[in-house]
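Enquirer: sequence unknown, structure follows:
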């Protein structure tokens, strides 16, 4: 980490041409440096004497040379994003103007900010904890309404508050247990073991819930992976093109046209789905097609949702074999939707009777059958509704805490393993010093998430992935 005493500057808006650009400064010399360049429209005005949270019109000049007309916003410590003096210069968005202003700022004592350094300072100055800082990056990178809502909820401290409450309760108990150790010769008990057992059970359940939420959170953040699989010529590529509303994949009556994986993402009612069109499954001697089929099975193992495409005119035996083959490859966390395609070529009443869910012993109550015609775009809305039902939308709508960060997930897993040892120790009546050791481990891993416990290496890895200016 570079010195926190420096005054830093960077362009905070997107790089390139635009109507307006914002250049941000943070540090104890922000206002003083800005004043060296700023010529106020109102003669005699001095930025240092102006109130916080005010905006001032004027121009930026390099000696006798006017650079641009600007608006300057002033924020004074500690009431700013970083907790320091902050100045934001809104200028016209020409890249040349932006660079000229940056050069003048560095000439007068500021330095260019590193990636994520503004948010890092906000963390170091206690304006937010580490999980909130990471949520800032997630909010900037959000590509769907669900991702935005989850990131905003975390940035406002929803996740942090859960963890702070857990740590506070555990700290109270560990203090009592360690007090017992100081009076071990008197054989006194300050920490009520029944109350501790109750607390440990509650924490264990909450940690399990938070850990389990990661599968949903990761999908929301990166797009829910949906593998479209099935036999050749079942209509997989046609379905992909229909969903994307473009000719992404080649469609042909020739078997084995799709030999590699084709991916694209679409947004359905605020949820991103990452569709993966795969090579058709069949017995083949073609080496290239065989490699494609191997990749199909690999994508099945990594998908959250599997769309098994079947031709409505396929014989029963072929359909049952396809369902059995796919079901064997799925785990308990994957959702199967059986898509019966080409329904425009068959009688509706026969389809309804033949493809009722209870006609397939291979399927469970969580599986779904959706008859469609990808070519004629029939029942596509029914399919998209089935996709949405696989997502726990109620958790998003109710603003429940959803874990989206891999680092948080790993720390929660370690916390959960440690709290299990505490629970086991209480059941076996182990001594307070061993209990205290396991509780300290829980506190350590929870503290890693919020930044109560951190290292420069962890901070460096987190903030290097931020954009410059944030």
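Expert: Here it is on my side, so go on. Worth saying up front: this structure is predicted, and the values here are computed from it rather than measured.
Enquirer: can we go C-alpha only for contacts and neighbour counts from here?
Expert: Noted.
Enquirer: now for the longest helix anywhere in the chain, which elements pack on it?
Expert: Ordering each helix of the chain by length in residues (DSSP state H) puts helix 158-182 first. Counting contacts by 3 or more Cα pairs under 8 Å, 6 or more residues apart in numbering; DSSP states H and E, helix 158-182 is packed against helix 130-141, helix 432-450.
Enquirer: the shortest one: which residues count as buried?
Expert: Of the residues in helix 130-141, those scored as buried under the neighbour-count criterion (16 or more other Cα atoms under 10 Å) are 130, 131, 132, 133, 134, 135, 136, 137, 138, 139, 141.
Enquirer: show residues contacting the helix or strand that that helix is followed by.
Expert: Using DSSP states H and E, the helix or strand that follows helix 130-141 in sequence is helix 145-155. With contacts defined as Cα atoms under 8 Å, 6 or more residues apart in numbering, helix 145-155 is touched by 131-136, 138-139, 142, 159-160, 220-221, 269-271, 396, 399, 401-402.
Enquirer: in terms of helices and strands, where is the most centrally placed residue in the chain?
Expert: The chain has residue 221 as the residue nearest its centroid, 3.5 Å off, counting by Cα atoms, centre = their mean. Element membership for residue 221 (DSSP H and E) is helix 214-222.
Enquirer: quick one: that helix to helix 145-155, angle?
Expert: 110 degrees (axes from the mean of the first three to the mean of the last three Cα atoms, to 10 degrees).
Enquirer: so what's the residue count around the spatially closest residue to residue 7 that is not a sequence neighbour?
Expert: Counting by Cα to Cα, 6 or more residues apart in numbering, residue 27 is the residue found nearest to residue 7 once chain neighbours are left out, at 4.1 Å. Neighbour count for residue 27, taken as other Cα atoms under 10 Å: 23.
Enquirer: pasting the second one now:
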């Protein structure tokens, strides 16, 4: 892949690599064969062409004698750079006007505005990163919790890729023996041990299935734990949402049916991102708008990872609570935490009725009582599902990777069926090539221009 360099790699590209908007500093990044030469045309300080890589230089950027800004230039010579090309990063003052002036000046001097993800795409094309690592760069930028950061970092450093390469290398050895048999097809020789190929295919399938099972977990880490707050009207759902978020996000009223649409927001608890969803109260109603809200609540509950079923301790019996939770008709795998509210006004008998119930937390949402216990219960539920598995464990977070793993399993199924039924070598070899291709698509050992365009256009400009 690194040996094939499309014509666009002869360009020198430039982009703003820090978020747009006024700030203390902004960083403009150039990459390409003329990055140093173009910068030397406008930079007044040291002659960059004469400087070593990994050095920084103070000076001014001038346009025909007019000083635009005082800057610090960082110089990275390829291949010891992010893109393995010559890279220059210009740190200037974070004024929108200054940034635009510098961009226009450097484009006039020969640079081209970079496309989204083009710096990382160049790193991939020049062999600095494989495709899975390149995608992890985008995940790392988007990471907003300790777990999503840790998983993205592990993938960017090549942990997932090494695991896939090991699997693929073992299959390649058998594939090459099958191809060799095809070359000697008329002599009826057998180089590949069929029993060994069956054992290896089953072993690889088991490992791939393990990776695939981690995708549900990885999707939660990447997108947050969807936690729906459900219950009857006036149970205190909006009050609980505000208490969990530490802000007045939802309208609180004593009038039943105030919340008629979904209200969502996120908060990180002990490094895990939770997406809390406040919902309309569950009840039969003739109000058309409220009934739409109730239906949306029921739909959202079906999509939840965790449901906090909120009930009023002072007006709910254990039998009613069980019936209401049963009425949710939750799919398998959805955790439910029953949350008894209004602890502050409940009698001792009402409190004791529910205090010993499993998976039940008692709170006073209006005062914040019991919130620590509720957060602990939430963490126990998601960690019980394996959400704190990090470190050396490989977790799949990318839908494209999951689909390729599914294709690998299907292709190996075909290999095993072919071996069991005595299919011809050419058919078994073709199915094995399919498995190798599916694994290779994840790391980019096998890729198409359409695939690369689809992936890198999702990156931010400047990365």
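Expert: Thanks, I have the structure now. Because the structure is predicted, anything quoted here is derived from the model rather than measured.
Enquirer: could you point out which element follows the helix holding residue 221 of structure 1?
Expert: strand 224-230.
Enquirer: buried stuff in stretch 236-245 of structure 1?
Expert: Buried residues in stretch 236-245 of structure 1 (16+ other Cα under 10 Å): 236, 237, 238, 239, 240, 241, 242, 243.
Enquirer: what sits against residue 415 of structure 1?
Expert: Here residue 415 of structure 1 is in contact with 207, 441, 442, 443, 445, 446 (Cα under 8 Å, 6+ apart).
Enquirer: do residue 112 of structure 2 as well
Expert: The contact partners of residue 112 of structure 2, by Cα under 8 Å, 6+ apart, come to 11, 12, 13, 14.
Enquirer: which residue in structure 1 aligns with the last one?
Expert: Mapped onto structure 1 by TM-score structural alignment, residue 14 of structure 2 lines up with residue 9.
Enquirer: ok so its match is a helix residue?
Expert: No: Residue 9 of structure 1 is assigned strand when assessed by DSSP: H, G, I helix; E, B strand; the rest coil, not a helix.
Enquirer: determine the number of other residues adjacent to it.
Expert: Neighbour tally, residue 9 of structure 1, other Cα under 10 Å: 27.
Enquirer: same check on residue 37 of structure 2?
Expert: 15.
Enquirer: ok now do the residue nearest to residue 171 of structure 2 when sequence neighbours are not counted, which residues does it touch?
Expert: Leaving out its chain neighbours, the residue that sits closest to residue 171 of structure 2 by Cα to Cα, 6+ apart is residue 436, at 7.2 Å. With contact set as Cα under 8 Å, 6+ apart, residue 436 of structure 2 has these partners: 168, 171, 172, 408.
Enquirer: map the last one across to structure 1 for me.
Expert: Correspondence of residue 408 of structure 2 to structure 1, assessed by TM-score structural alignment: residue 415.
Enquirer: against residue 237 of structure 2, how distant is the residue at the greatest distance from the centre of structure 2?
Expert: Within structure 2, residue 187 marks the point farthest from the mean C-alpha position, 51.6 Å out by Cα atoms, centre = their mean. Counting by Cα to Cα, to the nearest Å, the gap from residue 187 of structure 2 to residue 237 of structure 2 is 76 Å.
Enquirer: helix/strand/coil for residue 90 of structure 1?
Expert: Strictly by three-state DSSP, residue 90 of structure 1 counts as strand.
Enquirer: for the spatially closest residue to it that is not a sequence neighbour, grab the count of nearby residues.
Expert: Once flanking residues are discounted, residue 90 of structure 1 sits nearest to residue 22: 4.5 Å by Cα to Cα, 6+ apart. Residue 22 of structure 1 has 21 neighbours, counted by other Cα under 10 Å.
Enquirer: residues touching whichever residue in structure 2 pairs up with residue 22 of structure 1, list them.
Expert: Superposed on structure 2 with TM-score structural alignment, residue 22 of structure 1 falls opposite residue 27. With contact taken as Cα under 8 Å, 6+ apart, residue 27 of structure 2 is in contact with 16, 17, 18, 89, 90, 91, 92.
Enquirer: again with residue 81 of structure 2
Expert: Counted by Cα under 8 Å, 6+ apart, residue 81 of structure 2 has contacts residue 87.
Enquirer: what does it align to in structure 1?
Expert: Residue 81 of structure 2 maps onto residue 80 in structure 1, by TM-score structural alignment.
Enquirer: that older thread, widest-spaced pair of the buried residues of helix 130-141 of structure 1?
Expert: 130 and 141 (17.1 Å; Cα to Cα).
Enquirer: superposed on structure 1, what's the mean shift for whichever strand or helix holds the match of residue 22 of structure 1?
Expert: Following DSSP H and E, the helix or strand that holds residue 27 of structure 2 is strand 23-31. Strand 23-31 of structure 2, aligned to structure 1 and superposed, deviates on average by 1.0 Å (mean Cα distance after the TM-score superposition for structure 1).
Enquirer: how many neighbours does residue 263 of structure 1 have?
Expert: Residue 263 of structure 1 has 16 nearby residues by other Cα under 10 Å.
Enquirer: mind listing the strands for the stretch 251-400 of structure 1?
Expert: Secondary structure of the stretch 251-400 of structure 1 (DSSP state E, counting those that start in this stretch): strands at 262-268, 271-277, 305-311, 335-341, 368-371.
Enquirer: out of those, which is closest to residue 352 of structure 1?
Expert: strand 368-371 (8.6 Å).
Enquirer: neighbouring contacts of the closest one?
Expert: Counting by Cα under 8 Å, 6+ apart, 336-341, 343, 351, 355-357, 379, 382-383, 386 sit against strand 368-371 of structure 1.
Enquirer: can you rerun that using 10 Å?
Expert: Here strand 368-371 of structure 1 makes contact (Cα atoms under 10 Å, 6 or more residues apart in numbering) with 307-312, 335-344, 348, 351-352, 355-357, 363, 378-380, 382-383, 386-387.
Enquirer: cool, stretch 246-261 of structure 1 as well?
Expert: 227-228, 231-242, 262-264, 276-282, 284, 286, 288-296, 299.
Enquirer: in helices, which of those appear?
Expert: Per DSSP H, the subset of the contacts of stretch 246-261 of structure 1 in helices is 236-242, 288-296, 299.
Enquirer: residue 175 of structure 1: neighbouring residues, count only.
Expert: 14.
Enquirer: likewise residue 192 of structure 2?
Expert: Residues near residue 192 of structure 2, counting by other Cα under 10 Å, number 18.
Enquirer: quick one: contacts for the alignment partner in structure 1 of it?
Expert: Superposed on structure 1 with TM-score structural alignment, residue 192 of structure 2 falls opposite residue 191. By Cα under 10 Å, 6+ apart, the residues touching residue 191 of structure 1 are 172, 173, 174, 175, 176, 177, 178, 179, 180, 432.
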